[in-house]
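Asks: would you be able to build a 3D model of this:
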Amino acid sequence: MNVVIFGVSGMVGQGVLHACLRDERIRSVLVVVRTPLAVSHPKLREIVHSDFTDLTAIRDELVGLDACFFCLGVSSAGLSEAEYTRITYDYTLAAARAVYAENPALTFTYVSGEGTDSTEKGRSMWARVKGRTENELLAMPFHAYMFRPGYIQPRHGAVSRTATYRVLYRLTSWLYPVLRRVIPRHVTTTDHLGRAMIEVVGLAGTGPTVLYSPDINRLGASNAPGSPLSA
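Replies: Model prediction:
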């Protein structure tokens, strides 16, 4: 399958890219970035593009795709609702419309978050905006899956772009085995998240369209190295 990833410079995007490059079912990986990646791989191709609200200039490059893994996101801390909406909602919908126009049978996966507000009426600004984004994607005529992980443990050198999160992960990474035992329904890893995104493409619109950490971990383990389904 041929896939495109948005947000590959973030922690989740790094995990998804790692999973895609390792998976033999993925023939090619296109990444849309603002600055060139320091990564080279035979399957990898990148497009440098600055305006994520308008992808018209690169539409011809977004052809022959089976899936779009949208991992681009930002913390709402310090942002107004308008600023957060521009990045969270506007960027996402611009990408969704662009890839759908060229690939109507495509599967679109979106990394949202545990606590997202599907009613769009709650008190939490970030949750309302994420909920609105999810609702718009689910209404589009492609196969869409919303990923709502809780705590995500980075693997294989994946690093958050947010300084506060980087410090938090450094201080709490040793807690992951404890969290996995105490609150297993609320934790996952970048490994499981990346593999789960690949797995949902094969579901072709079936199954739950909103996936939480237990769903992510179940799907992410189905083709893990050493499992019966591993390539």
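
Asks: from here on, contacts and neighbour counts on C-alpha atoms
Replies: OK.

Asks: check contacts around I26.
Replies: I26 makes contact with 1-3, 20, according to C-alpha atoms under 8 Å, 6 or more residues apart in numbering.

Asks: could you do T35 as well?
Replies: Here T35 is in contact with 48-49 (C-alpha under 8 Å, 6+ apart).

Asks: then T53?
Replies: Neighbouring residues of T53 by C-alpha under 8 Å, 6+ apart: 90-91, 94-95.

Asks: what secondary structure does it sit in?
Replies: Using DSSP: H, G, I helix; E, B strand; the rest coil, the secondary structure recorded for T53 is coil.

Asks: one more, so I can put them side by side:
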Amino acid sequence: MAKNTEHKIRAIITGTTGMVGEGVLHECLQHPQVEEVLIINRKPLGLIHPKLKEIIHADFYDLSPIAHELVGYNACYFCLGVTSVGKKEPEYFKLTYTLTMHLAEILSKTGYDMTFCYVSGGGTDSTEKGSSMWARVKGKTENDLMKLPFKQVFAFRPGFIKPTPGLKNAHAFYKYINWLYPIGRAIFPNGFCTLKELGLAMINVTADGYDKQIIDSKDIHLLGAE
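Replies: Here you go, the predicted model:
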């Protein structure tokens, strides 16, 4: 697909202390169209790069003290997330929906034409009525993000993500079953993508748009092609 190489990106990324956020940050720092990256963390990431600015902020449920520092960006790659294992719905809802929407609502009011990319997950329930708690919560988060006045909103629904070699935050689960990746992708391509493809897909939808708001692994393969 044709790419708009003139579009310069200034991105906010959350979740960079986790595997997905670290991988997306890695792609952004290497990409020539990304001019600047702002990361928001509770503790320092420990990375220095000419493109990178970091804000340390403890309370993600109250970002109002740093709202003025979030102005001037045209993309947000929301990679912050938690597992639902062991959590009741009210706790998971707060950690997933409430936290995400708080940042999104602030960013939607900055006056900039922003693309918001939300990392959801394969199996997310857009109807919000299914039996799976996490899928309902993720579905509501996606749906309500798409109601906000952003230039574009995309919900990314990867399945198995192959980590980027050399990065430090890959989950042990992925490290031990990476050998399954070529087999799984060949048999069930909609359930497998690489972290590199995911990061590049976010950059490319920001620059070029896309005709779908729900981005599954097949779309990630297409959008993340170099």
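
Asks: can you pull the TM-score for these?
Replies: TM-score of the superposed chains, computed with TM-score structural alignment, normalised by the length of structure 2, equals 0.92; 217 aligned residues with a C-alpha RMSD of 1.3 Å.

Asks: closest to R27 of structure 1 among the contacts of T53 of structure 1?
Replies: Among the contacts of T53 of structure 1, A95 lies closest to R27 of structure 1 (C-alpha to C-alpha), at 21.2 Å.

Asks: residue boundaries of the strands in structure 2?
Replies: 9-14, 34-41, 52-56, 75-78, 115-119, 152-157, 160-162, 192-194, 214-216 (DSSP state E).

Asks: contacts made by the third one with the rest, please.
Replies: Meaning strand 52-56 of structure 2. For strand 52-56 of structure 2, the external contacting residues (C-alpha under 8 Å, 6+ apart) are 29, 36-44.

Asks: just the contacts of T53 of structure 1: which are in helices?
Replies: When the contacts of T53 of structure 1 are checked against helices (DSSP state H), the matches are 91, 94-95.

Asks: drop anything exposed from those.
Replies: Among the ones in helices among the contacts of T53 of structure 1, those scoring as buried are 91, 95 (criterion: 16 or more other C-alpha atoms under 10 Å).

Asks: nearest to G21 of structure 2, of the strands of structure 2?
Replies: G21 of structure 2 sits nearest to strand 9-14 of all the strands of structure 2, at 6.5 Å, using C-alpha to C-alpha.

Asks: what segments of structure 2 are helices?
Replies: Under DSSP H, structure 2 gives helices at 19-30, 89-93, 99-107, 133-145, 172-177, 181-187, 195-208, 217-223.

Asks: could you say which of these is packed most deeply?
Replies: Burial of those is given as mean neighbour count (mean count of other C-alpha atoms under 10 Å); helix 195-208 ranks first at a mean of 24.

Asks: neighbouring contacts of that one?
Replies: 3-5, 7-9, 20, 23-25, 27-28, 34, 75, 77, 115, 117, 152, 161-164, 220-226.

Asks: Provide the aligned range in structure 1 for that helix.
Replies: Across structure 1, the stretch matching helix 195-208 of structure 2 (TM-score structural alignment) is residues 190-203.

Asks: starting at the chain centroid, how far to the matching stretch?
Replies: On the basis of C-alpha atoms, centre = their mean, to the nearest Å, stretch 190-203 of structure 1 sits 10 Å off its chain's mean C-alpha point.

Asks: could you do stretch 198-218 of structure 2 as well?
Replies: Distance, stretch centre to chain centre, for stretch 198-218 of structure 2: 11 Å (C-alpha atoms, centre = their mean).

Asks: likewise for stretch 62-80 of structure 1?
Replies: The answer for stretch 62-80 of structure 1 is 7 Å, by C-alpha atoms, centre = their mean.

Asks: list the buried residues for that stretch?
Replies: Going by neighbour count (16+ other C-alpha under 10 Å), the buried part of stretch 62-80 of structure 1 is 62-63, 65-73, 76.

Asks: same question, stretch 137-155 of structure 1
Replies: Those would be 137-138, 142-155, for stretch 137-155 of structure 1 by 16+ other C-alpha under 10 Å.

Asks: residues contacting the residue nearest the centre of structure 1?
Replies: By C-alpha atoms, centre = their mean, structure 1 has its centre lying nearest to C71, at 3.1 Å. Listed by C-alpha under 8 Å, 6+ apart, the contact set of C71 of structure 1 reads 5-8, 10, 12-13, 110-111.

Asks: so what's T172 of structure 1 up against?
Replies: Under the criterion of C-alpha under 8 Å, 6+ apart, T172 of structure 1 has no neighbours.
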